[in-house]
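J.: Could you work out the structure for the sequence below:
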Amino acid sequence: MASVTYILFVSSVVQAQEQANIEKLGVERVNPADVKAAEDIADQILTKMAEGSYYEFKEGEAIPEIVQLFTKDTQKQAYQQIKAQVGEYLSSLEFQEAYSLSQGGMEATIFRFKGDFSKSEPEVRVVLDRDDKLAGLRVLPWTDQL
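T.: I've put the predicted structure just below:
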């Protein structure tokens, strides 16, 4: 699977990784509560999409750009792409690793999960900002490096 499936990834800082300061976090530096928060929101979004529905953000759960761009139509279109490439979401994410990200005053944590889909096990990448708000969500082919 050579193509990349994007659900939504707002921050140009995160997309331009070569310009950002990204550091892999050791297990001792990863807060289990943050992993759970990242896993939960990704699972809730993917589950809603798999059900043919869409995810509605609660107040303060995501950065404004995500809330604005992550519309019902966007979610439906994104899930059709995901389904075509990696299959149906089977409600399982397995945490793999985390990275700190900083650039130009933005600080965030990137969480990498292996997703359980009917055709493969892609990466589900979740980005939470310093306030634990969703700043990015992406489904793409698994590679061993970020």
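
J.: switch to C-alpha atoms for all contacts and neighbour counts from now on
T.: OK.

J.: in the protein, which strand has the most residues?
T.: strand 89-103 (DSSP state E).

J.: which strands and helices sit next to the helix or strand just after that one?
T.: Heading C-terminal from strand 89-103, the first helix or strand you meet, by DSSP states H and E, is strand 106-117. With contacts taken as 3 or more CA pairs under 8 Å, 6 or more residues apart in numbering; DSSP states H and E, strand 106-117 sits against helix 32-50, strand 89-103, strand 123-129.

J.: List the buried residues in strand 106-117.
T.: Within strand 106-117, the residues scored as buried using 16 or more other CA atoms under 10 Å are 108-117.

J.: what's the answer for stretch 8-15, then?
T.: Across stretch 8-15, burial judged by 16+ other CA under 10 Å covers 8-10, 13-14.

J.: Please give the structure of this sequence too, so both can be compared:
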Amino acid sequence: MTQFLPIIEELADAADHAARARWLLEVPLAVIIRDQVAIQRLLSAAGFHEGLGYFAAEIAALSATRGRDGLAPNTIRMTREGLAYFAAEIAALSATRGRDGLAPSTIRMTREYARIGIQIIARGGSEGEKHAAAG
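T.: Now for the predicted structure:
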């Protein structure tokens, strides 16, 4: 028995990146927010960089000031949705190509997509800031 709750223990026991990706896509968002430190440590220890990118996008979306439409800014939503797609691809590719059998282009595209999204947010290009300035 470890210090983790059973749902976090599932991530700790994940055999490969595909299992980690499936876990990230299926776990309740409340668990991601509540246990973000433990999840970040487990993903980092496993060297699952793509999962860390998706995880950071989820945290950003859950923590963002929402616009008048009640949604996170477009830049955050786009980054989150794109990284969710790549997490699903990681799970699918690993299942068909064997353990962590990722195509290098998938990894590069995921990192590049995350980097672009973070740069846009860092430059203040998020819609939330534009709405705040206009309001």
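
J.: Fetch the TM-score of the aligned pair.
T.: For this chain pair, the superposition-based TM-score is 0.25 by TM-score structural alignment, normalised by the length of the second structure; 65 aligned residues with a CA RMSD of 5.7 Å.

J.: Just say which of the helices and strands packed on strand 106-117 of the first structure is most tucked in.
T.: Among those, ranked by average contacts under mean count of other CA atoms under 10 Å, first place goes to strand 123-129 (a mean of 24).

J.: got the angle between that one and helix 32-50?
T.: 120 degrees (axes from the mean of the first three to the mean of the last three CA atoms, to 10 degrees).

J.: what residues does strand 123-129 of the first structure touch?
T.: The contact list for strand 123-129 of the first structure (CA atoms under 8 Å, 6 or more residues apart in numbering) reads 38-39, 42, 93, 106-115, 134-143.

J.: one step back: could you name the stretch from the helices and strands packed on strand 106-117 of the first structure that's closest to Lys83 of the first structure?
T.: Lys83 of the first structure lies closest to strand 89-103 among these, at 7.7 Å (CA to CA).

J.: what packs against the closest one?
T.: Packing partners of strand 89-103 of the first structure (3+ CA pairs under 8 Å, 6+ apart): strand 21-25, helix 32-50, strand 106-117.

J.: Distance to Gln68 of the first structure added to these, as JSON lines?
T.: Shown next, in JSON lines, are those (distance: least, CA to CA, whole Å):
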{"stretch": "strand 21-25", "distance to Gln68 of the first structure": "27"}
{"stretch": "helix 32-50", "distance to Gln68 of the first structure": "15"}
{"stretch": "strand 106-117", "distance to Gln68 of the first structure": "19"}
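
J.: Does the helix or strand encompassing Arg115 of the second structure pack against any helices or strands, and if so which?
T.: Per DSSP H and E, Arg115 of the second structure falls inside helix 104-122. Contacts defined by 3+ CA pairs under 8 Å, 6+ apart place helix 104-122 of the second structure against helix 49-63, helix 74-97.

J.: Show me the one of the ones you listed that comes nearest Ser105 of the second structure.
T.: Using CA to CA as the measure, helix 74-97 is the one of those that comes nearest Ser105 of the second structure, at 11.2 Å.

J.: got the angle between that closest one and helix 49-63?
T.: Per the same axes, to 10 degrees, the angle that helix 74-97 of the second structure makes with helix 49-63 is 150 degrees.
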